[in-house]
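Here's a sequence, model it:
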Amino acid sequence: MRTPVFFFTAAPPYAAPPTVQDTLRQLWVFALRPKLPRREHKVVETKLPLILQLALIETVLQTLLFIALALVFSAAGADYLPTGYARAFSANLSFFPVFVMAVLLAPLTEELVFRLPLVYSRSFIVVAVLSFSICYGPVLAQAAGAPAWLVAAGALLLVILLGGYLWSRKWQASMYLLWKRRFGLVFYTSTVLFGLLHLLNYQRSALPLALLLLLLLPKLVGGVFLGYTRLRLGMGWAVALHMYHNLMVLLLLFGYMARV
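Below is the predicted model:
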């Protein structure tokens, strides 16, 4: 008895995994002129090799940037990480709570705020705004020393603006056109805001503003990698890459503290 034809399915065509050279070239082109890249769907053949390559490339770049910044800070006579910040960061904290906060929660929250809405969607915008307001609004208000009435007024204004956006088709159409026609502006605005948010890590630092801004360079580089990963591979892969990066930093900090 012959097997019915409908039991046969054609095997998908084999796609060779991307080379490191191709990944570097595509990443460079994207960084110069951000636009929505072709979304990958094959996990084993494309996504896994690509995420490993991106992690490797970012690790190398961040290491070189770390060395360069350490030399600049040394020439300026200022302490660079981990000499000052690491000691204050991990002196009285055990590894596990810092791991949960820095490796699990922070990457998820930051990706929801800064990378999720890179693909335009009304629901993505709402999730990003609410996540930012809940997770970072109180911290920013405290850092700025804002009085309670100003915080309440800001929250009310945010609710009004968000409601207007959800109600008005004109606002939604304008936002969609902004994403479509000025995606580079949207991408780098998100990346810069992601970097500036990390100034909260140095609230008690006595470093000059110029050196503080230099400390944001690794965050800006990481933001480009995470944004590219989110757009080409998907949100979950960007969260995973962010967790990997934070885990490496955390291990280095605690490893350094174990020796001093």
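
When you work out contacts or count neighbours from here on, use the C-alpha atoms and nothing else.
OK.

Neighbours of Thr63, how many?
Using other C-alpha atoms under 10 Å, Thr63 is surrounded by 13 other residues.

helix or strand right after the longest helix belonging to the chain?
Using DSSP state H to define each element, the chain has its longest helix at helix 48-75. Next helix or strand after helix 48-75 toward the C-terminus (DSSP states H and E): helix 85-90.

Show me what that next one packs onto, helices and strands only.
Using 3 or more C-alpha pairs under 8 Å, 6 or more residues apart in numbering; DSSP states H and E, the elements in contact with helix 85-90 are helix 235-259.

Show me where this protein has its helices.
In the chain, the helices defined using DSSP H lie at 20-32, 48-75, 85-90, 95-99, 106-114, 122-144, 148-167, 169-181, 183-197, 209-215, 217-232, 235-259.

Tell me which residues of the last one come out buried.
Neighbour counts using 16 or more other C-alpha atoms under 10 Å place 235, 237-247, 250, 253-254, 257 of helix 235-259 among the buried residues.

To check against the first, give me the structure of this:
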Amino acid sequence: MKPAPSSQMRFRDELKDFFYFLRHPRSARRLPGRVQGDGWYLDWFAPLPWKRLLQWAGMLWLINALVLGPIAVSVAGVGGAQHRLDPTRIPWVQAIIWAPIVEELVFRFVLRRPSQWLTVVPLAVFLMFQGPNWWLIQGLLVLCLAVWISRYTGMPRQALPAGSSWWRKLVGALQGRAWRFSSMRRYWRFFPWVFYGATLAFGALHLYNFQLNSMSWYLLPMLVLPQCLTGLVLAWLRVRRGIGASIVLHAIFNGGPVLLIVGLLKLFDGIPV
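Below you'll find the model as predicted:
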């Protein structure tokens, strides 16, 4: 992806837009500065403002390290939860490459393209829970092919006429065929529930990173506060910039701590990584 042209919004302006979006999640126009062209292609491959993505990643690292991370650690100590991650055996490929692609397809791809949910989400969920290996990498390629096919079987086509039979509707859903205007209007009416529901589900997924032992259920949300905040930013970015931007920010966000841990291990302990 090429660097984006200079943005018309300062970082503080994007922050204001983000907080306004949290109060009023909606079908929003893209952020200023986006180039014109094929909407589907630009959703994935629009030129990215790399400096701006690094600013967002830096802000998330800072808040999580100074505020939300210590809260999660304290709650884990009180509740007896233990983190599963072994810092000497970090799955860096999964953290930096696999997870950003698959998790963004599961939780955020359909936020702006709901008609493609049956084309993309089921296979993405399967890949997410299986983790990366050779034959599943082939599965990811199949998923990418399904997403590519959805470009031609989805939004460019007209919606099915009213009164279509159930099997035609099922085939249309599998194709990712465009929804009728009335269906899209209902979707955007319930979009805040979809937006926050996807964020909560993303946070809940990361409870798997812990051995919860006998921890009280009402403390569980505190363990994943960092992931919930990150999920909100990624979901906003997906709607306002595109799925490609959210995947890249997700990879940057995961990659920073991974590279830091690997560097510290090599520098101080000499543990092979």
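
Redo the helices of the first structure as CSV? Include distance to Tyr14 of the first structure.
CSV is the format used below for those (distance: least, C-alpha to C-alpha, whole Å):
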stretch, distance to Tyr14 of the first structure
helix 20-32, 18
helix 48-75, 14
helix 85-90, 47
helix 95-99, 39
helix 106-114, 32
helix 122-144, 34
helix 148-167, 44
helix 169-181, 32
helix 183-197, 32
helix 209-215, 43
helix 217-232, 19
helix 235-259, 22
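
Is it correct that Phe45 of the second structure is in contact with Gly244?
Yes: Phe45 of the second structure is within contact range of Gly244, at 5.9 Å (criterion: C-alpha atoms under 8 Å).

got a list of what Asp43 of the second structure touches?
Going by C-alpha atoms under 8 Å, 6 or more residues apart in numbering, Asp43 of the second structure touches 241-244.

In CSV: those, plus distance to Gly197 of the second structure.
Formatted as CSV, those follow (distance: C-alpha to C-alpha, whole Å):
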residue, distance to Gly197 of the second structure
Arg241, 20
Gly242, 19
Ile243, 18
Gly244, 21
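
need the contact list for the counterpart of Ser131 of the first structure in the second structure.
Superposed on the second structure with TM-score structural alignment, Ser131 of the first structure falls opposite Ala124. When contacts are counted by C-alpha under 8 Å, 6+ apart, Ala124 of the second structure touches 102-103, 105-106, 140, 143.

where's Arg169 of the first structure relative to Ala75 of the first structure, distance?
Between Arg169 of the first structure and Ala75 of the first structure the computed distance is 55 Å (C-alpha to C-alpha, to the nearest Å).

ok, now Gly84 of the first structure?
Applying C-alpha to C-alpha to Gly84 of the first structure and Ala75 of the first structure gives a distance of 16 Å.

who has more neighbours, the two?
Remark: of Gly84 of the first structure and Ala75, Gly84 carries more neighbours, 12 against 9, as counted by other C-alpha under 10 Å.

Determine the number of other residues adjacent to Arg168 of the second structure.
Look at Arg168 of the second structure: counted by other C-alpha under 10 Å, it has 11 neighbours.

whoops, I mixed them up, Pro107 of the first structure
For Pro107 of the first structure, the count of nearby residues is 21 (other C-alpha under 10 Å).

now Gly223 of the first structure
The number of residues packed near Gly223 of the first structure is 24, by other C-alpha under 10 Å.

Next up, the contacts around the corresponding residue of the second structure for it.
Here Gly223 of the first structure is matched to Gly231 in the second structure, going by TM-score structural alignment. Contacts here follow C-alpha under 8 Å, 6+ apart; on that basis Gly231 of the second structure touches 199, 202-203.

Still touching in the first structure? Go through the residues you listed.
Counting by both residues aligned by TM-score structural alignment, their matches' C-alpha atoms under 8 Å, the members of the contacts of Gly231 of the second structure that carry over to the first structure are 199, 202-203.

between these, which is nearest Pro70 of the second structure?
Gly203 (16.6 Å; C-alpha to C-alpha).

Aligned counterpart of Leu193 of the first structure in the second structure, please.
For Leu193 of the first structure, the residue aligned by TM-score structural alignment is Ala201.

Tell me how many other residues surround the nearest residue to Gly164 of the first structure once chain neighbours are set aside.
Of all residues not flanking Gly164 of the first structure in the chain, Trp171 sits nearest, at 7.8 Å (C-alpha to C-alpha, 6 or more residues apart in numbering). Using other C-alpha under 10 Å, Trp171 of the first structure has 13 neighbouring residues.

Alright, that wraps it up for me.
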